[in-house]
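*Asks:* pasting the structure only:
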């Protein structure tokens, strides 16, 4: 497979042509290189690394340093895949100046292709300032993990006429501010469809039904690498966790019964060892 990296303008082209694409996560060099071998077009180095990589209970504890640390190896591991860096909680909420400074730092220190941040109408003026400063911005509305507590926890958003209208207003404001795409998370399919039809920019849906422009999933979710937790919208396309546990157990078993390492996995050169004792 010869994979051509997407560009910012390709997002709009795909939208206009009705061409679907996919968007997954990676947080380290190895996973990034695996995604780069696949046909998936976009990687998010998400603040979900808080739970996936660092064992936190939520995304709130992740810092700019954490994000930059993880984005750098992903960029190295996936040179043929478009890479978005997630702006962590508190790194863009104070002022447009703060947002521009931190987004610029993320782009300059990691060489990722864009930044992603959460927020709607209230954040639109900041997004406009960032875009004017030359920063490619991907929006994120619906269930926004950084503020999920204030939204009532992990629950579907836009489930009433009023909240659906608010989501559309948020999306239109982000589009008008200059964002080139927008993630819509955990909303009814009918609302996501309406959003997708209402916007000129592509809608990247996670838990948003089939009618969006792009499907988004956390890689560890879709590969079955987690234990118990599986959101309703996640389909597991493989069972990598079980394969990994089986492999570790087989290594343990063969070590204990002496069948590993066999001569095949040993250095078998004859050596005349002098008597030293």
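*Replies:* Yep, it's here. As the structure is a prediction and not an experimental result, all values here were calculated from the model.
*Asks:* use CA for all of it now, contacts and neighbours both
*Replies:* Fine.
*Asks:* Contact partners for residue 42?
*Replies:* Residue 42 makes contact with 6, 22, 23, 24, 81, 82, 83, 84, according to Cα atoms under 8 Å, 6 or more residues apart in numbering.
*Asks:* 7 Å instead, please
*Replies:* For residue 42, the contact set (Cα atoms under 7 Å, 6 or more residues apart in numbering) comprises 22, 23, 24, 81, 82, 83.
*Asks:* same thing with residue 148?
*Replies:* Contacts of residue 148 by Cα under 7 Å, 6+ apart are residue 154.
*Asks:* quick one on the thing from earlier: which one of the contacts of residue 42 sits closest to residue 166?
*Replies:* Using Cα to Cα, residue 23 is the member of the contacts of residue 42 that lies nearest residue 166, at 25.1 Å.
*Asks:* Would you confirm that that closest one contacts residue 39?
*Replies:* No - contact criterion Cα atoms under 7 Å: residue 23 and residue 39 do not qualify, at 10.2 Å.
*Asks:* more neighbours, those two?
*Replies:* residue 23 (23 against 14; other Cα atoms under 10 Å).
*Asks:* Toward the C-terminus from the one helix or strand the more buried one maps to, list the very next helix or strand.
*Replies:* Assigned by DSSP states H and E, residue 23 belongs to strand 21-25. Where DSSP H and E defines the elements, the next helix or strand beyond strand 21-25 is helix 29-37.
*Asks:* List the buried residues of that next one.
*Replies:* Using 16 or more other Cα atoms under 10 Å as the test for burial, helix 29-37 gives 29, 31, 32, 33, 35, 36, 37.
*Asks:* need the contact list for the fourth one.
*Replies:* Applying Cα under 7 Å, 6+ apart to residue 33 gives the contacts 77, 78.
*Asks:* can you map out the strands along this protein?
*Replies:* Taking DSSP state E as the criterion, the chain contains strands spanning 21-25, 42-45, 82-86, 114-116, 137-142, 181-185, 203-206, 214-217.
*Asks:* next up, a second structure to put side by side with the first:
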């Protein structure tokens, strides 16, 4: 089922009245078409493409050009969901000017309708600057995958008083700077609930408990395409991986036992033209 197109101006209503927002990652047109037919609200072209599609250990090597490439592909297959693109590592940390330019490229060249940026108070200036250019920003706080080395791995954040206070400060700074939504990753449910209560814009959780205004998962995780083990916050809603593996096994068997291609899947020789002359239409001269 295709949904009514989601736009940023609907966020306040969904925050106040619901239902909770649904966000799923997409990296290509076929996946975008699935999200559209399923009525998903937001398609996120995440820098998680580095881990999910490219097979990398983390998201750090992903470039702005790769994000533009994948965002274009998703745009080509999308019909309904809001298109949000991640700003990858070092696409905005060097200077606000460079961050401004790269965010603009994701909107202008790739067709994104908003960008998502990891960071807290330190990116508030960039968020304000993008707002002046009419570029909507979704802030990303809590566990920030770009900080994998600083955190010593992908670890839950906000479990002690200092970390909790830092995340709250980051949320306050981003809200004041004008983000249109907050993505909360891998934090205690109580902290997710507190930020959601304080925030005038929607919160979207991934490992942030059930009290946020929406939830996001990686497409490959939720459809059962990612091998175990998976993070605690992931629920598999399908078995796509095993279905595709079974299809490939059936193909291999059919080729090897020569049952594929069957006669109905095979072209015959071209039919020869009849030697008889075609009758002329009535009323035509010889």
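*Replies:* Perfect, thanks for sending it. On a predicted model such as this, the values are computed, not experimentally measured, just so you know.
*Asks:* what TM-score do we get after superposing?
*Replies:* The TM-score (TM-score structural alignment, normalised by the length of structure 1) is 0.95; 272 aligned residues with a Cα RMSD of 1.3 Å.
*Asks:* picking up where we left off before, just the buried ones among the contacts of residue 42 of structure 1, please.
*Replies:* Listed as buried from these are 22, 23, 24, 81, 82, 83; burial here means 16+ other Cα under 10 Å.
*Asks:* Max pairwise distance over those residues: which two?
*Replies:* Spanning the widest gap among these are 22 and 83, at 12.2 Å by Cα to Cα.
*Asks:* quick revisit: quick one: the contacts of residue 42 of structure 1 as JSON lines, columns for distance to residue 218 of structure 1 too.
*Replies:* Compiled in JSON lines, these are given as follows (distance: Cα to Cα, whole Å):
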{"residue": "22", "distance to residue 218 of structure 1": "11"}
{"residue": "23", "distance to residue 218 of structure 1": "9"}
{"residue": "24", "distance to residue 218 of structure 1": "6"}
{"residue": "81", "distance to residue 218 of structure 1": "16"}
{"residue": "82", "distance to residue 218 of structure 1": "16"}
{"residue": "83", "distance to residue 218 of structure 1": "14"}
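*Asks:* Quickly name whichever of the residues you listed is closest to residue 53 of structure 1.
*Replies:* For the contacts of residue 42 of structure 1, the nearest to residue 53 of structure 1 is residue 24 (15.3 Å; Cα to Cα).
*Asks:* just to revisit the earlier point, and the strand holding residue 23 of structure 1, which stretch of structure 2?
*Replies:* Counting by TM-score structural alignment, strand 21-25 of structure 1 pairs with residues 21-25 of structure 2.
*Asks:* Not counting that stretch itself, show me its contacts.
*Replies:* With Cα under 7 Å, 6+ apart as the criterion, stretch 21-25 of structure 2 contacts 40-46, 213-219.
*Asks:* How many residues are close by the residue nearest to residue 15 of structure 2 when sequence neighbours are not counted?
*Replies:* Distances taken as Cα to Cα, 6 or more residues apart in numbering place residue 202 nearest to residue 15 of structure 2, at 5.1 Å, with adjacent residues excluded. The number of residues packed near residue 202 of structure 2 is 27, by other Cα under 10 Å.
*Asks:* do you know how far the equivalent of residue 202 of structure 2 over in structure 1 is from residue 181 of structure 1?
*Replies:* Aligning on TM-score structural alignment places residue 202 of structure 2 opposite residue 202 in structure 1. Counting by Cα to Cα, to the nearest Å, the separation of residue 202 of structure 1 from residue 181 of structure 1 is 5 Å.
*Asks:* ok, now residue 197 of structure 1?
*Replies:* According to Cα to Cα, residue 197 of structure 1 stands 13 Å off from residue 181 of structure 1.
*Asks:* more neighbours, those two?
*Replies:* Comparing residue 197 of structure 1 with residue 181 by neighbour count (other Cα under 10 Å), the higher total belongs to residue 181, at 26 against 15.
*Asks:* Quick check: the aligned residue for that one in structure 2?
*Replies:* Checking TM-score structural alignment: residue 181 of structure 1 goes with residue 181.
*Asks:* Using TSV, please lay out the contacts of stretch 21-25 of structure 2 together with distance to residue 132 of structure 2.
*Replies:* Output for these, formatted as TSV (distance: Cα to Cα, whole Å):
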residue	distance to residue 132 of structure 2
40	29
41	25
42	23
43	24
44	23
45	23
46	24
213	26
214	27
215	28
216	28
217	30
218	31
219	32
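*Asks:* Derive a PyMOL selection command for the buried subset of those residues.
*Replies:* With 16+ other Cα under 10 Å as the criterion, this PyMOL line picks the buried residues out of those:
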select buried, resi 40+41+42+43+44+45+46+213+214+215+216+217+218+219
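*Asks:* dump the residue contacts of residue 19 of structure 1.
*Replies:* Residue 19 of structure 1 neighbours (Cα under 7 Å, 6+ apart): none.
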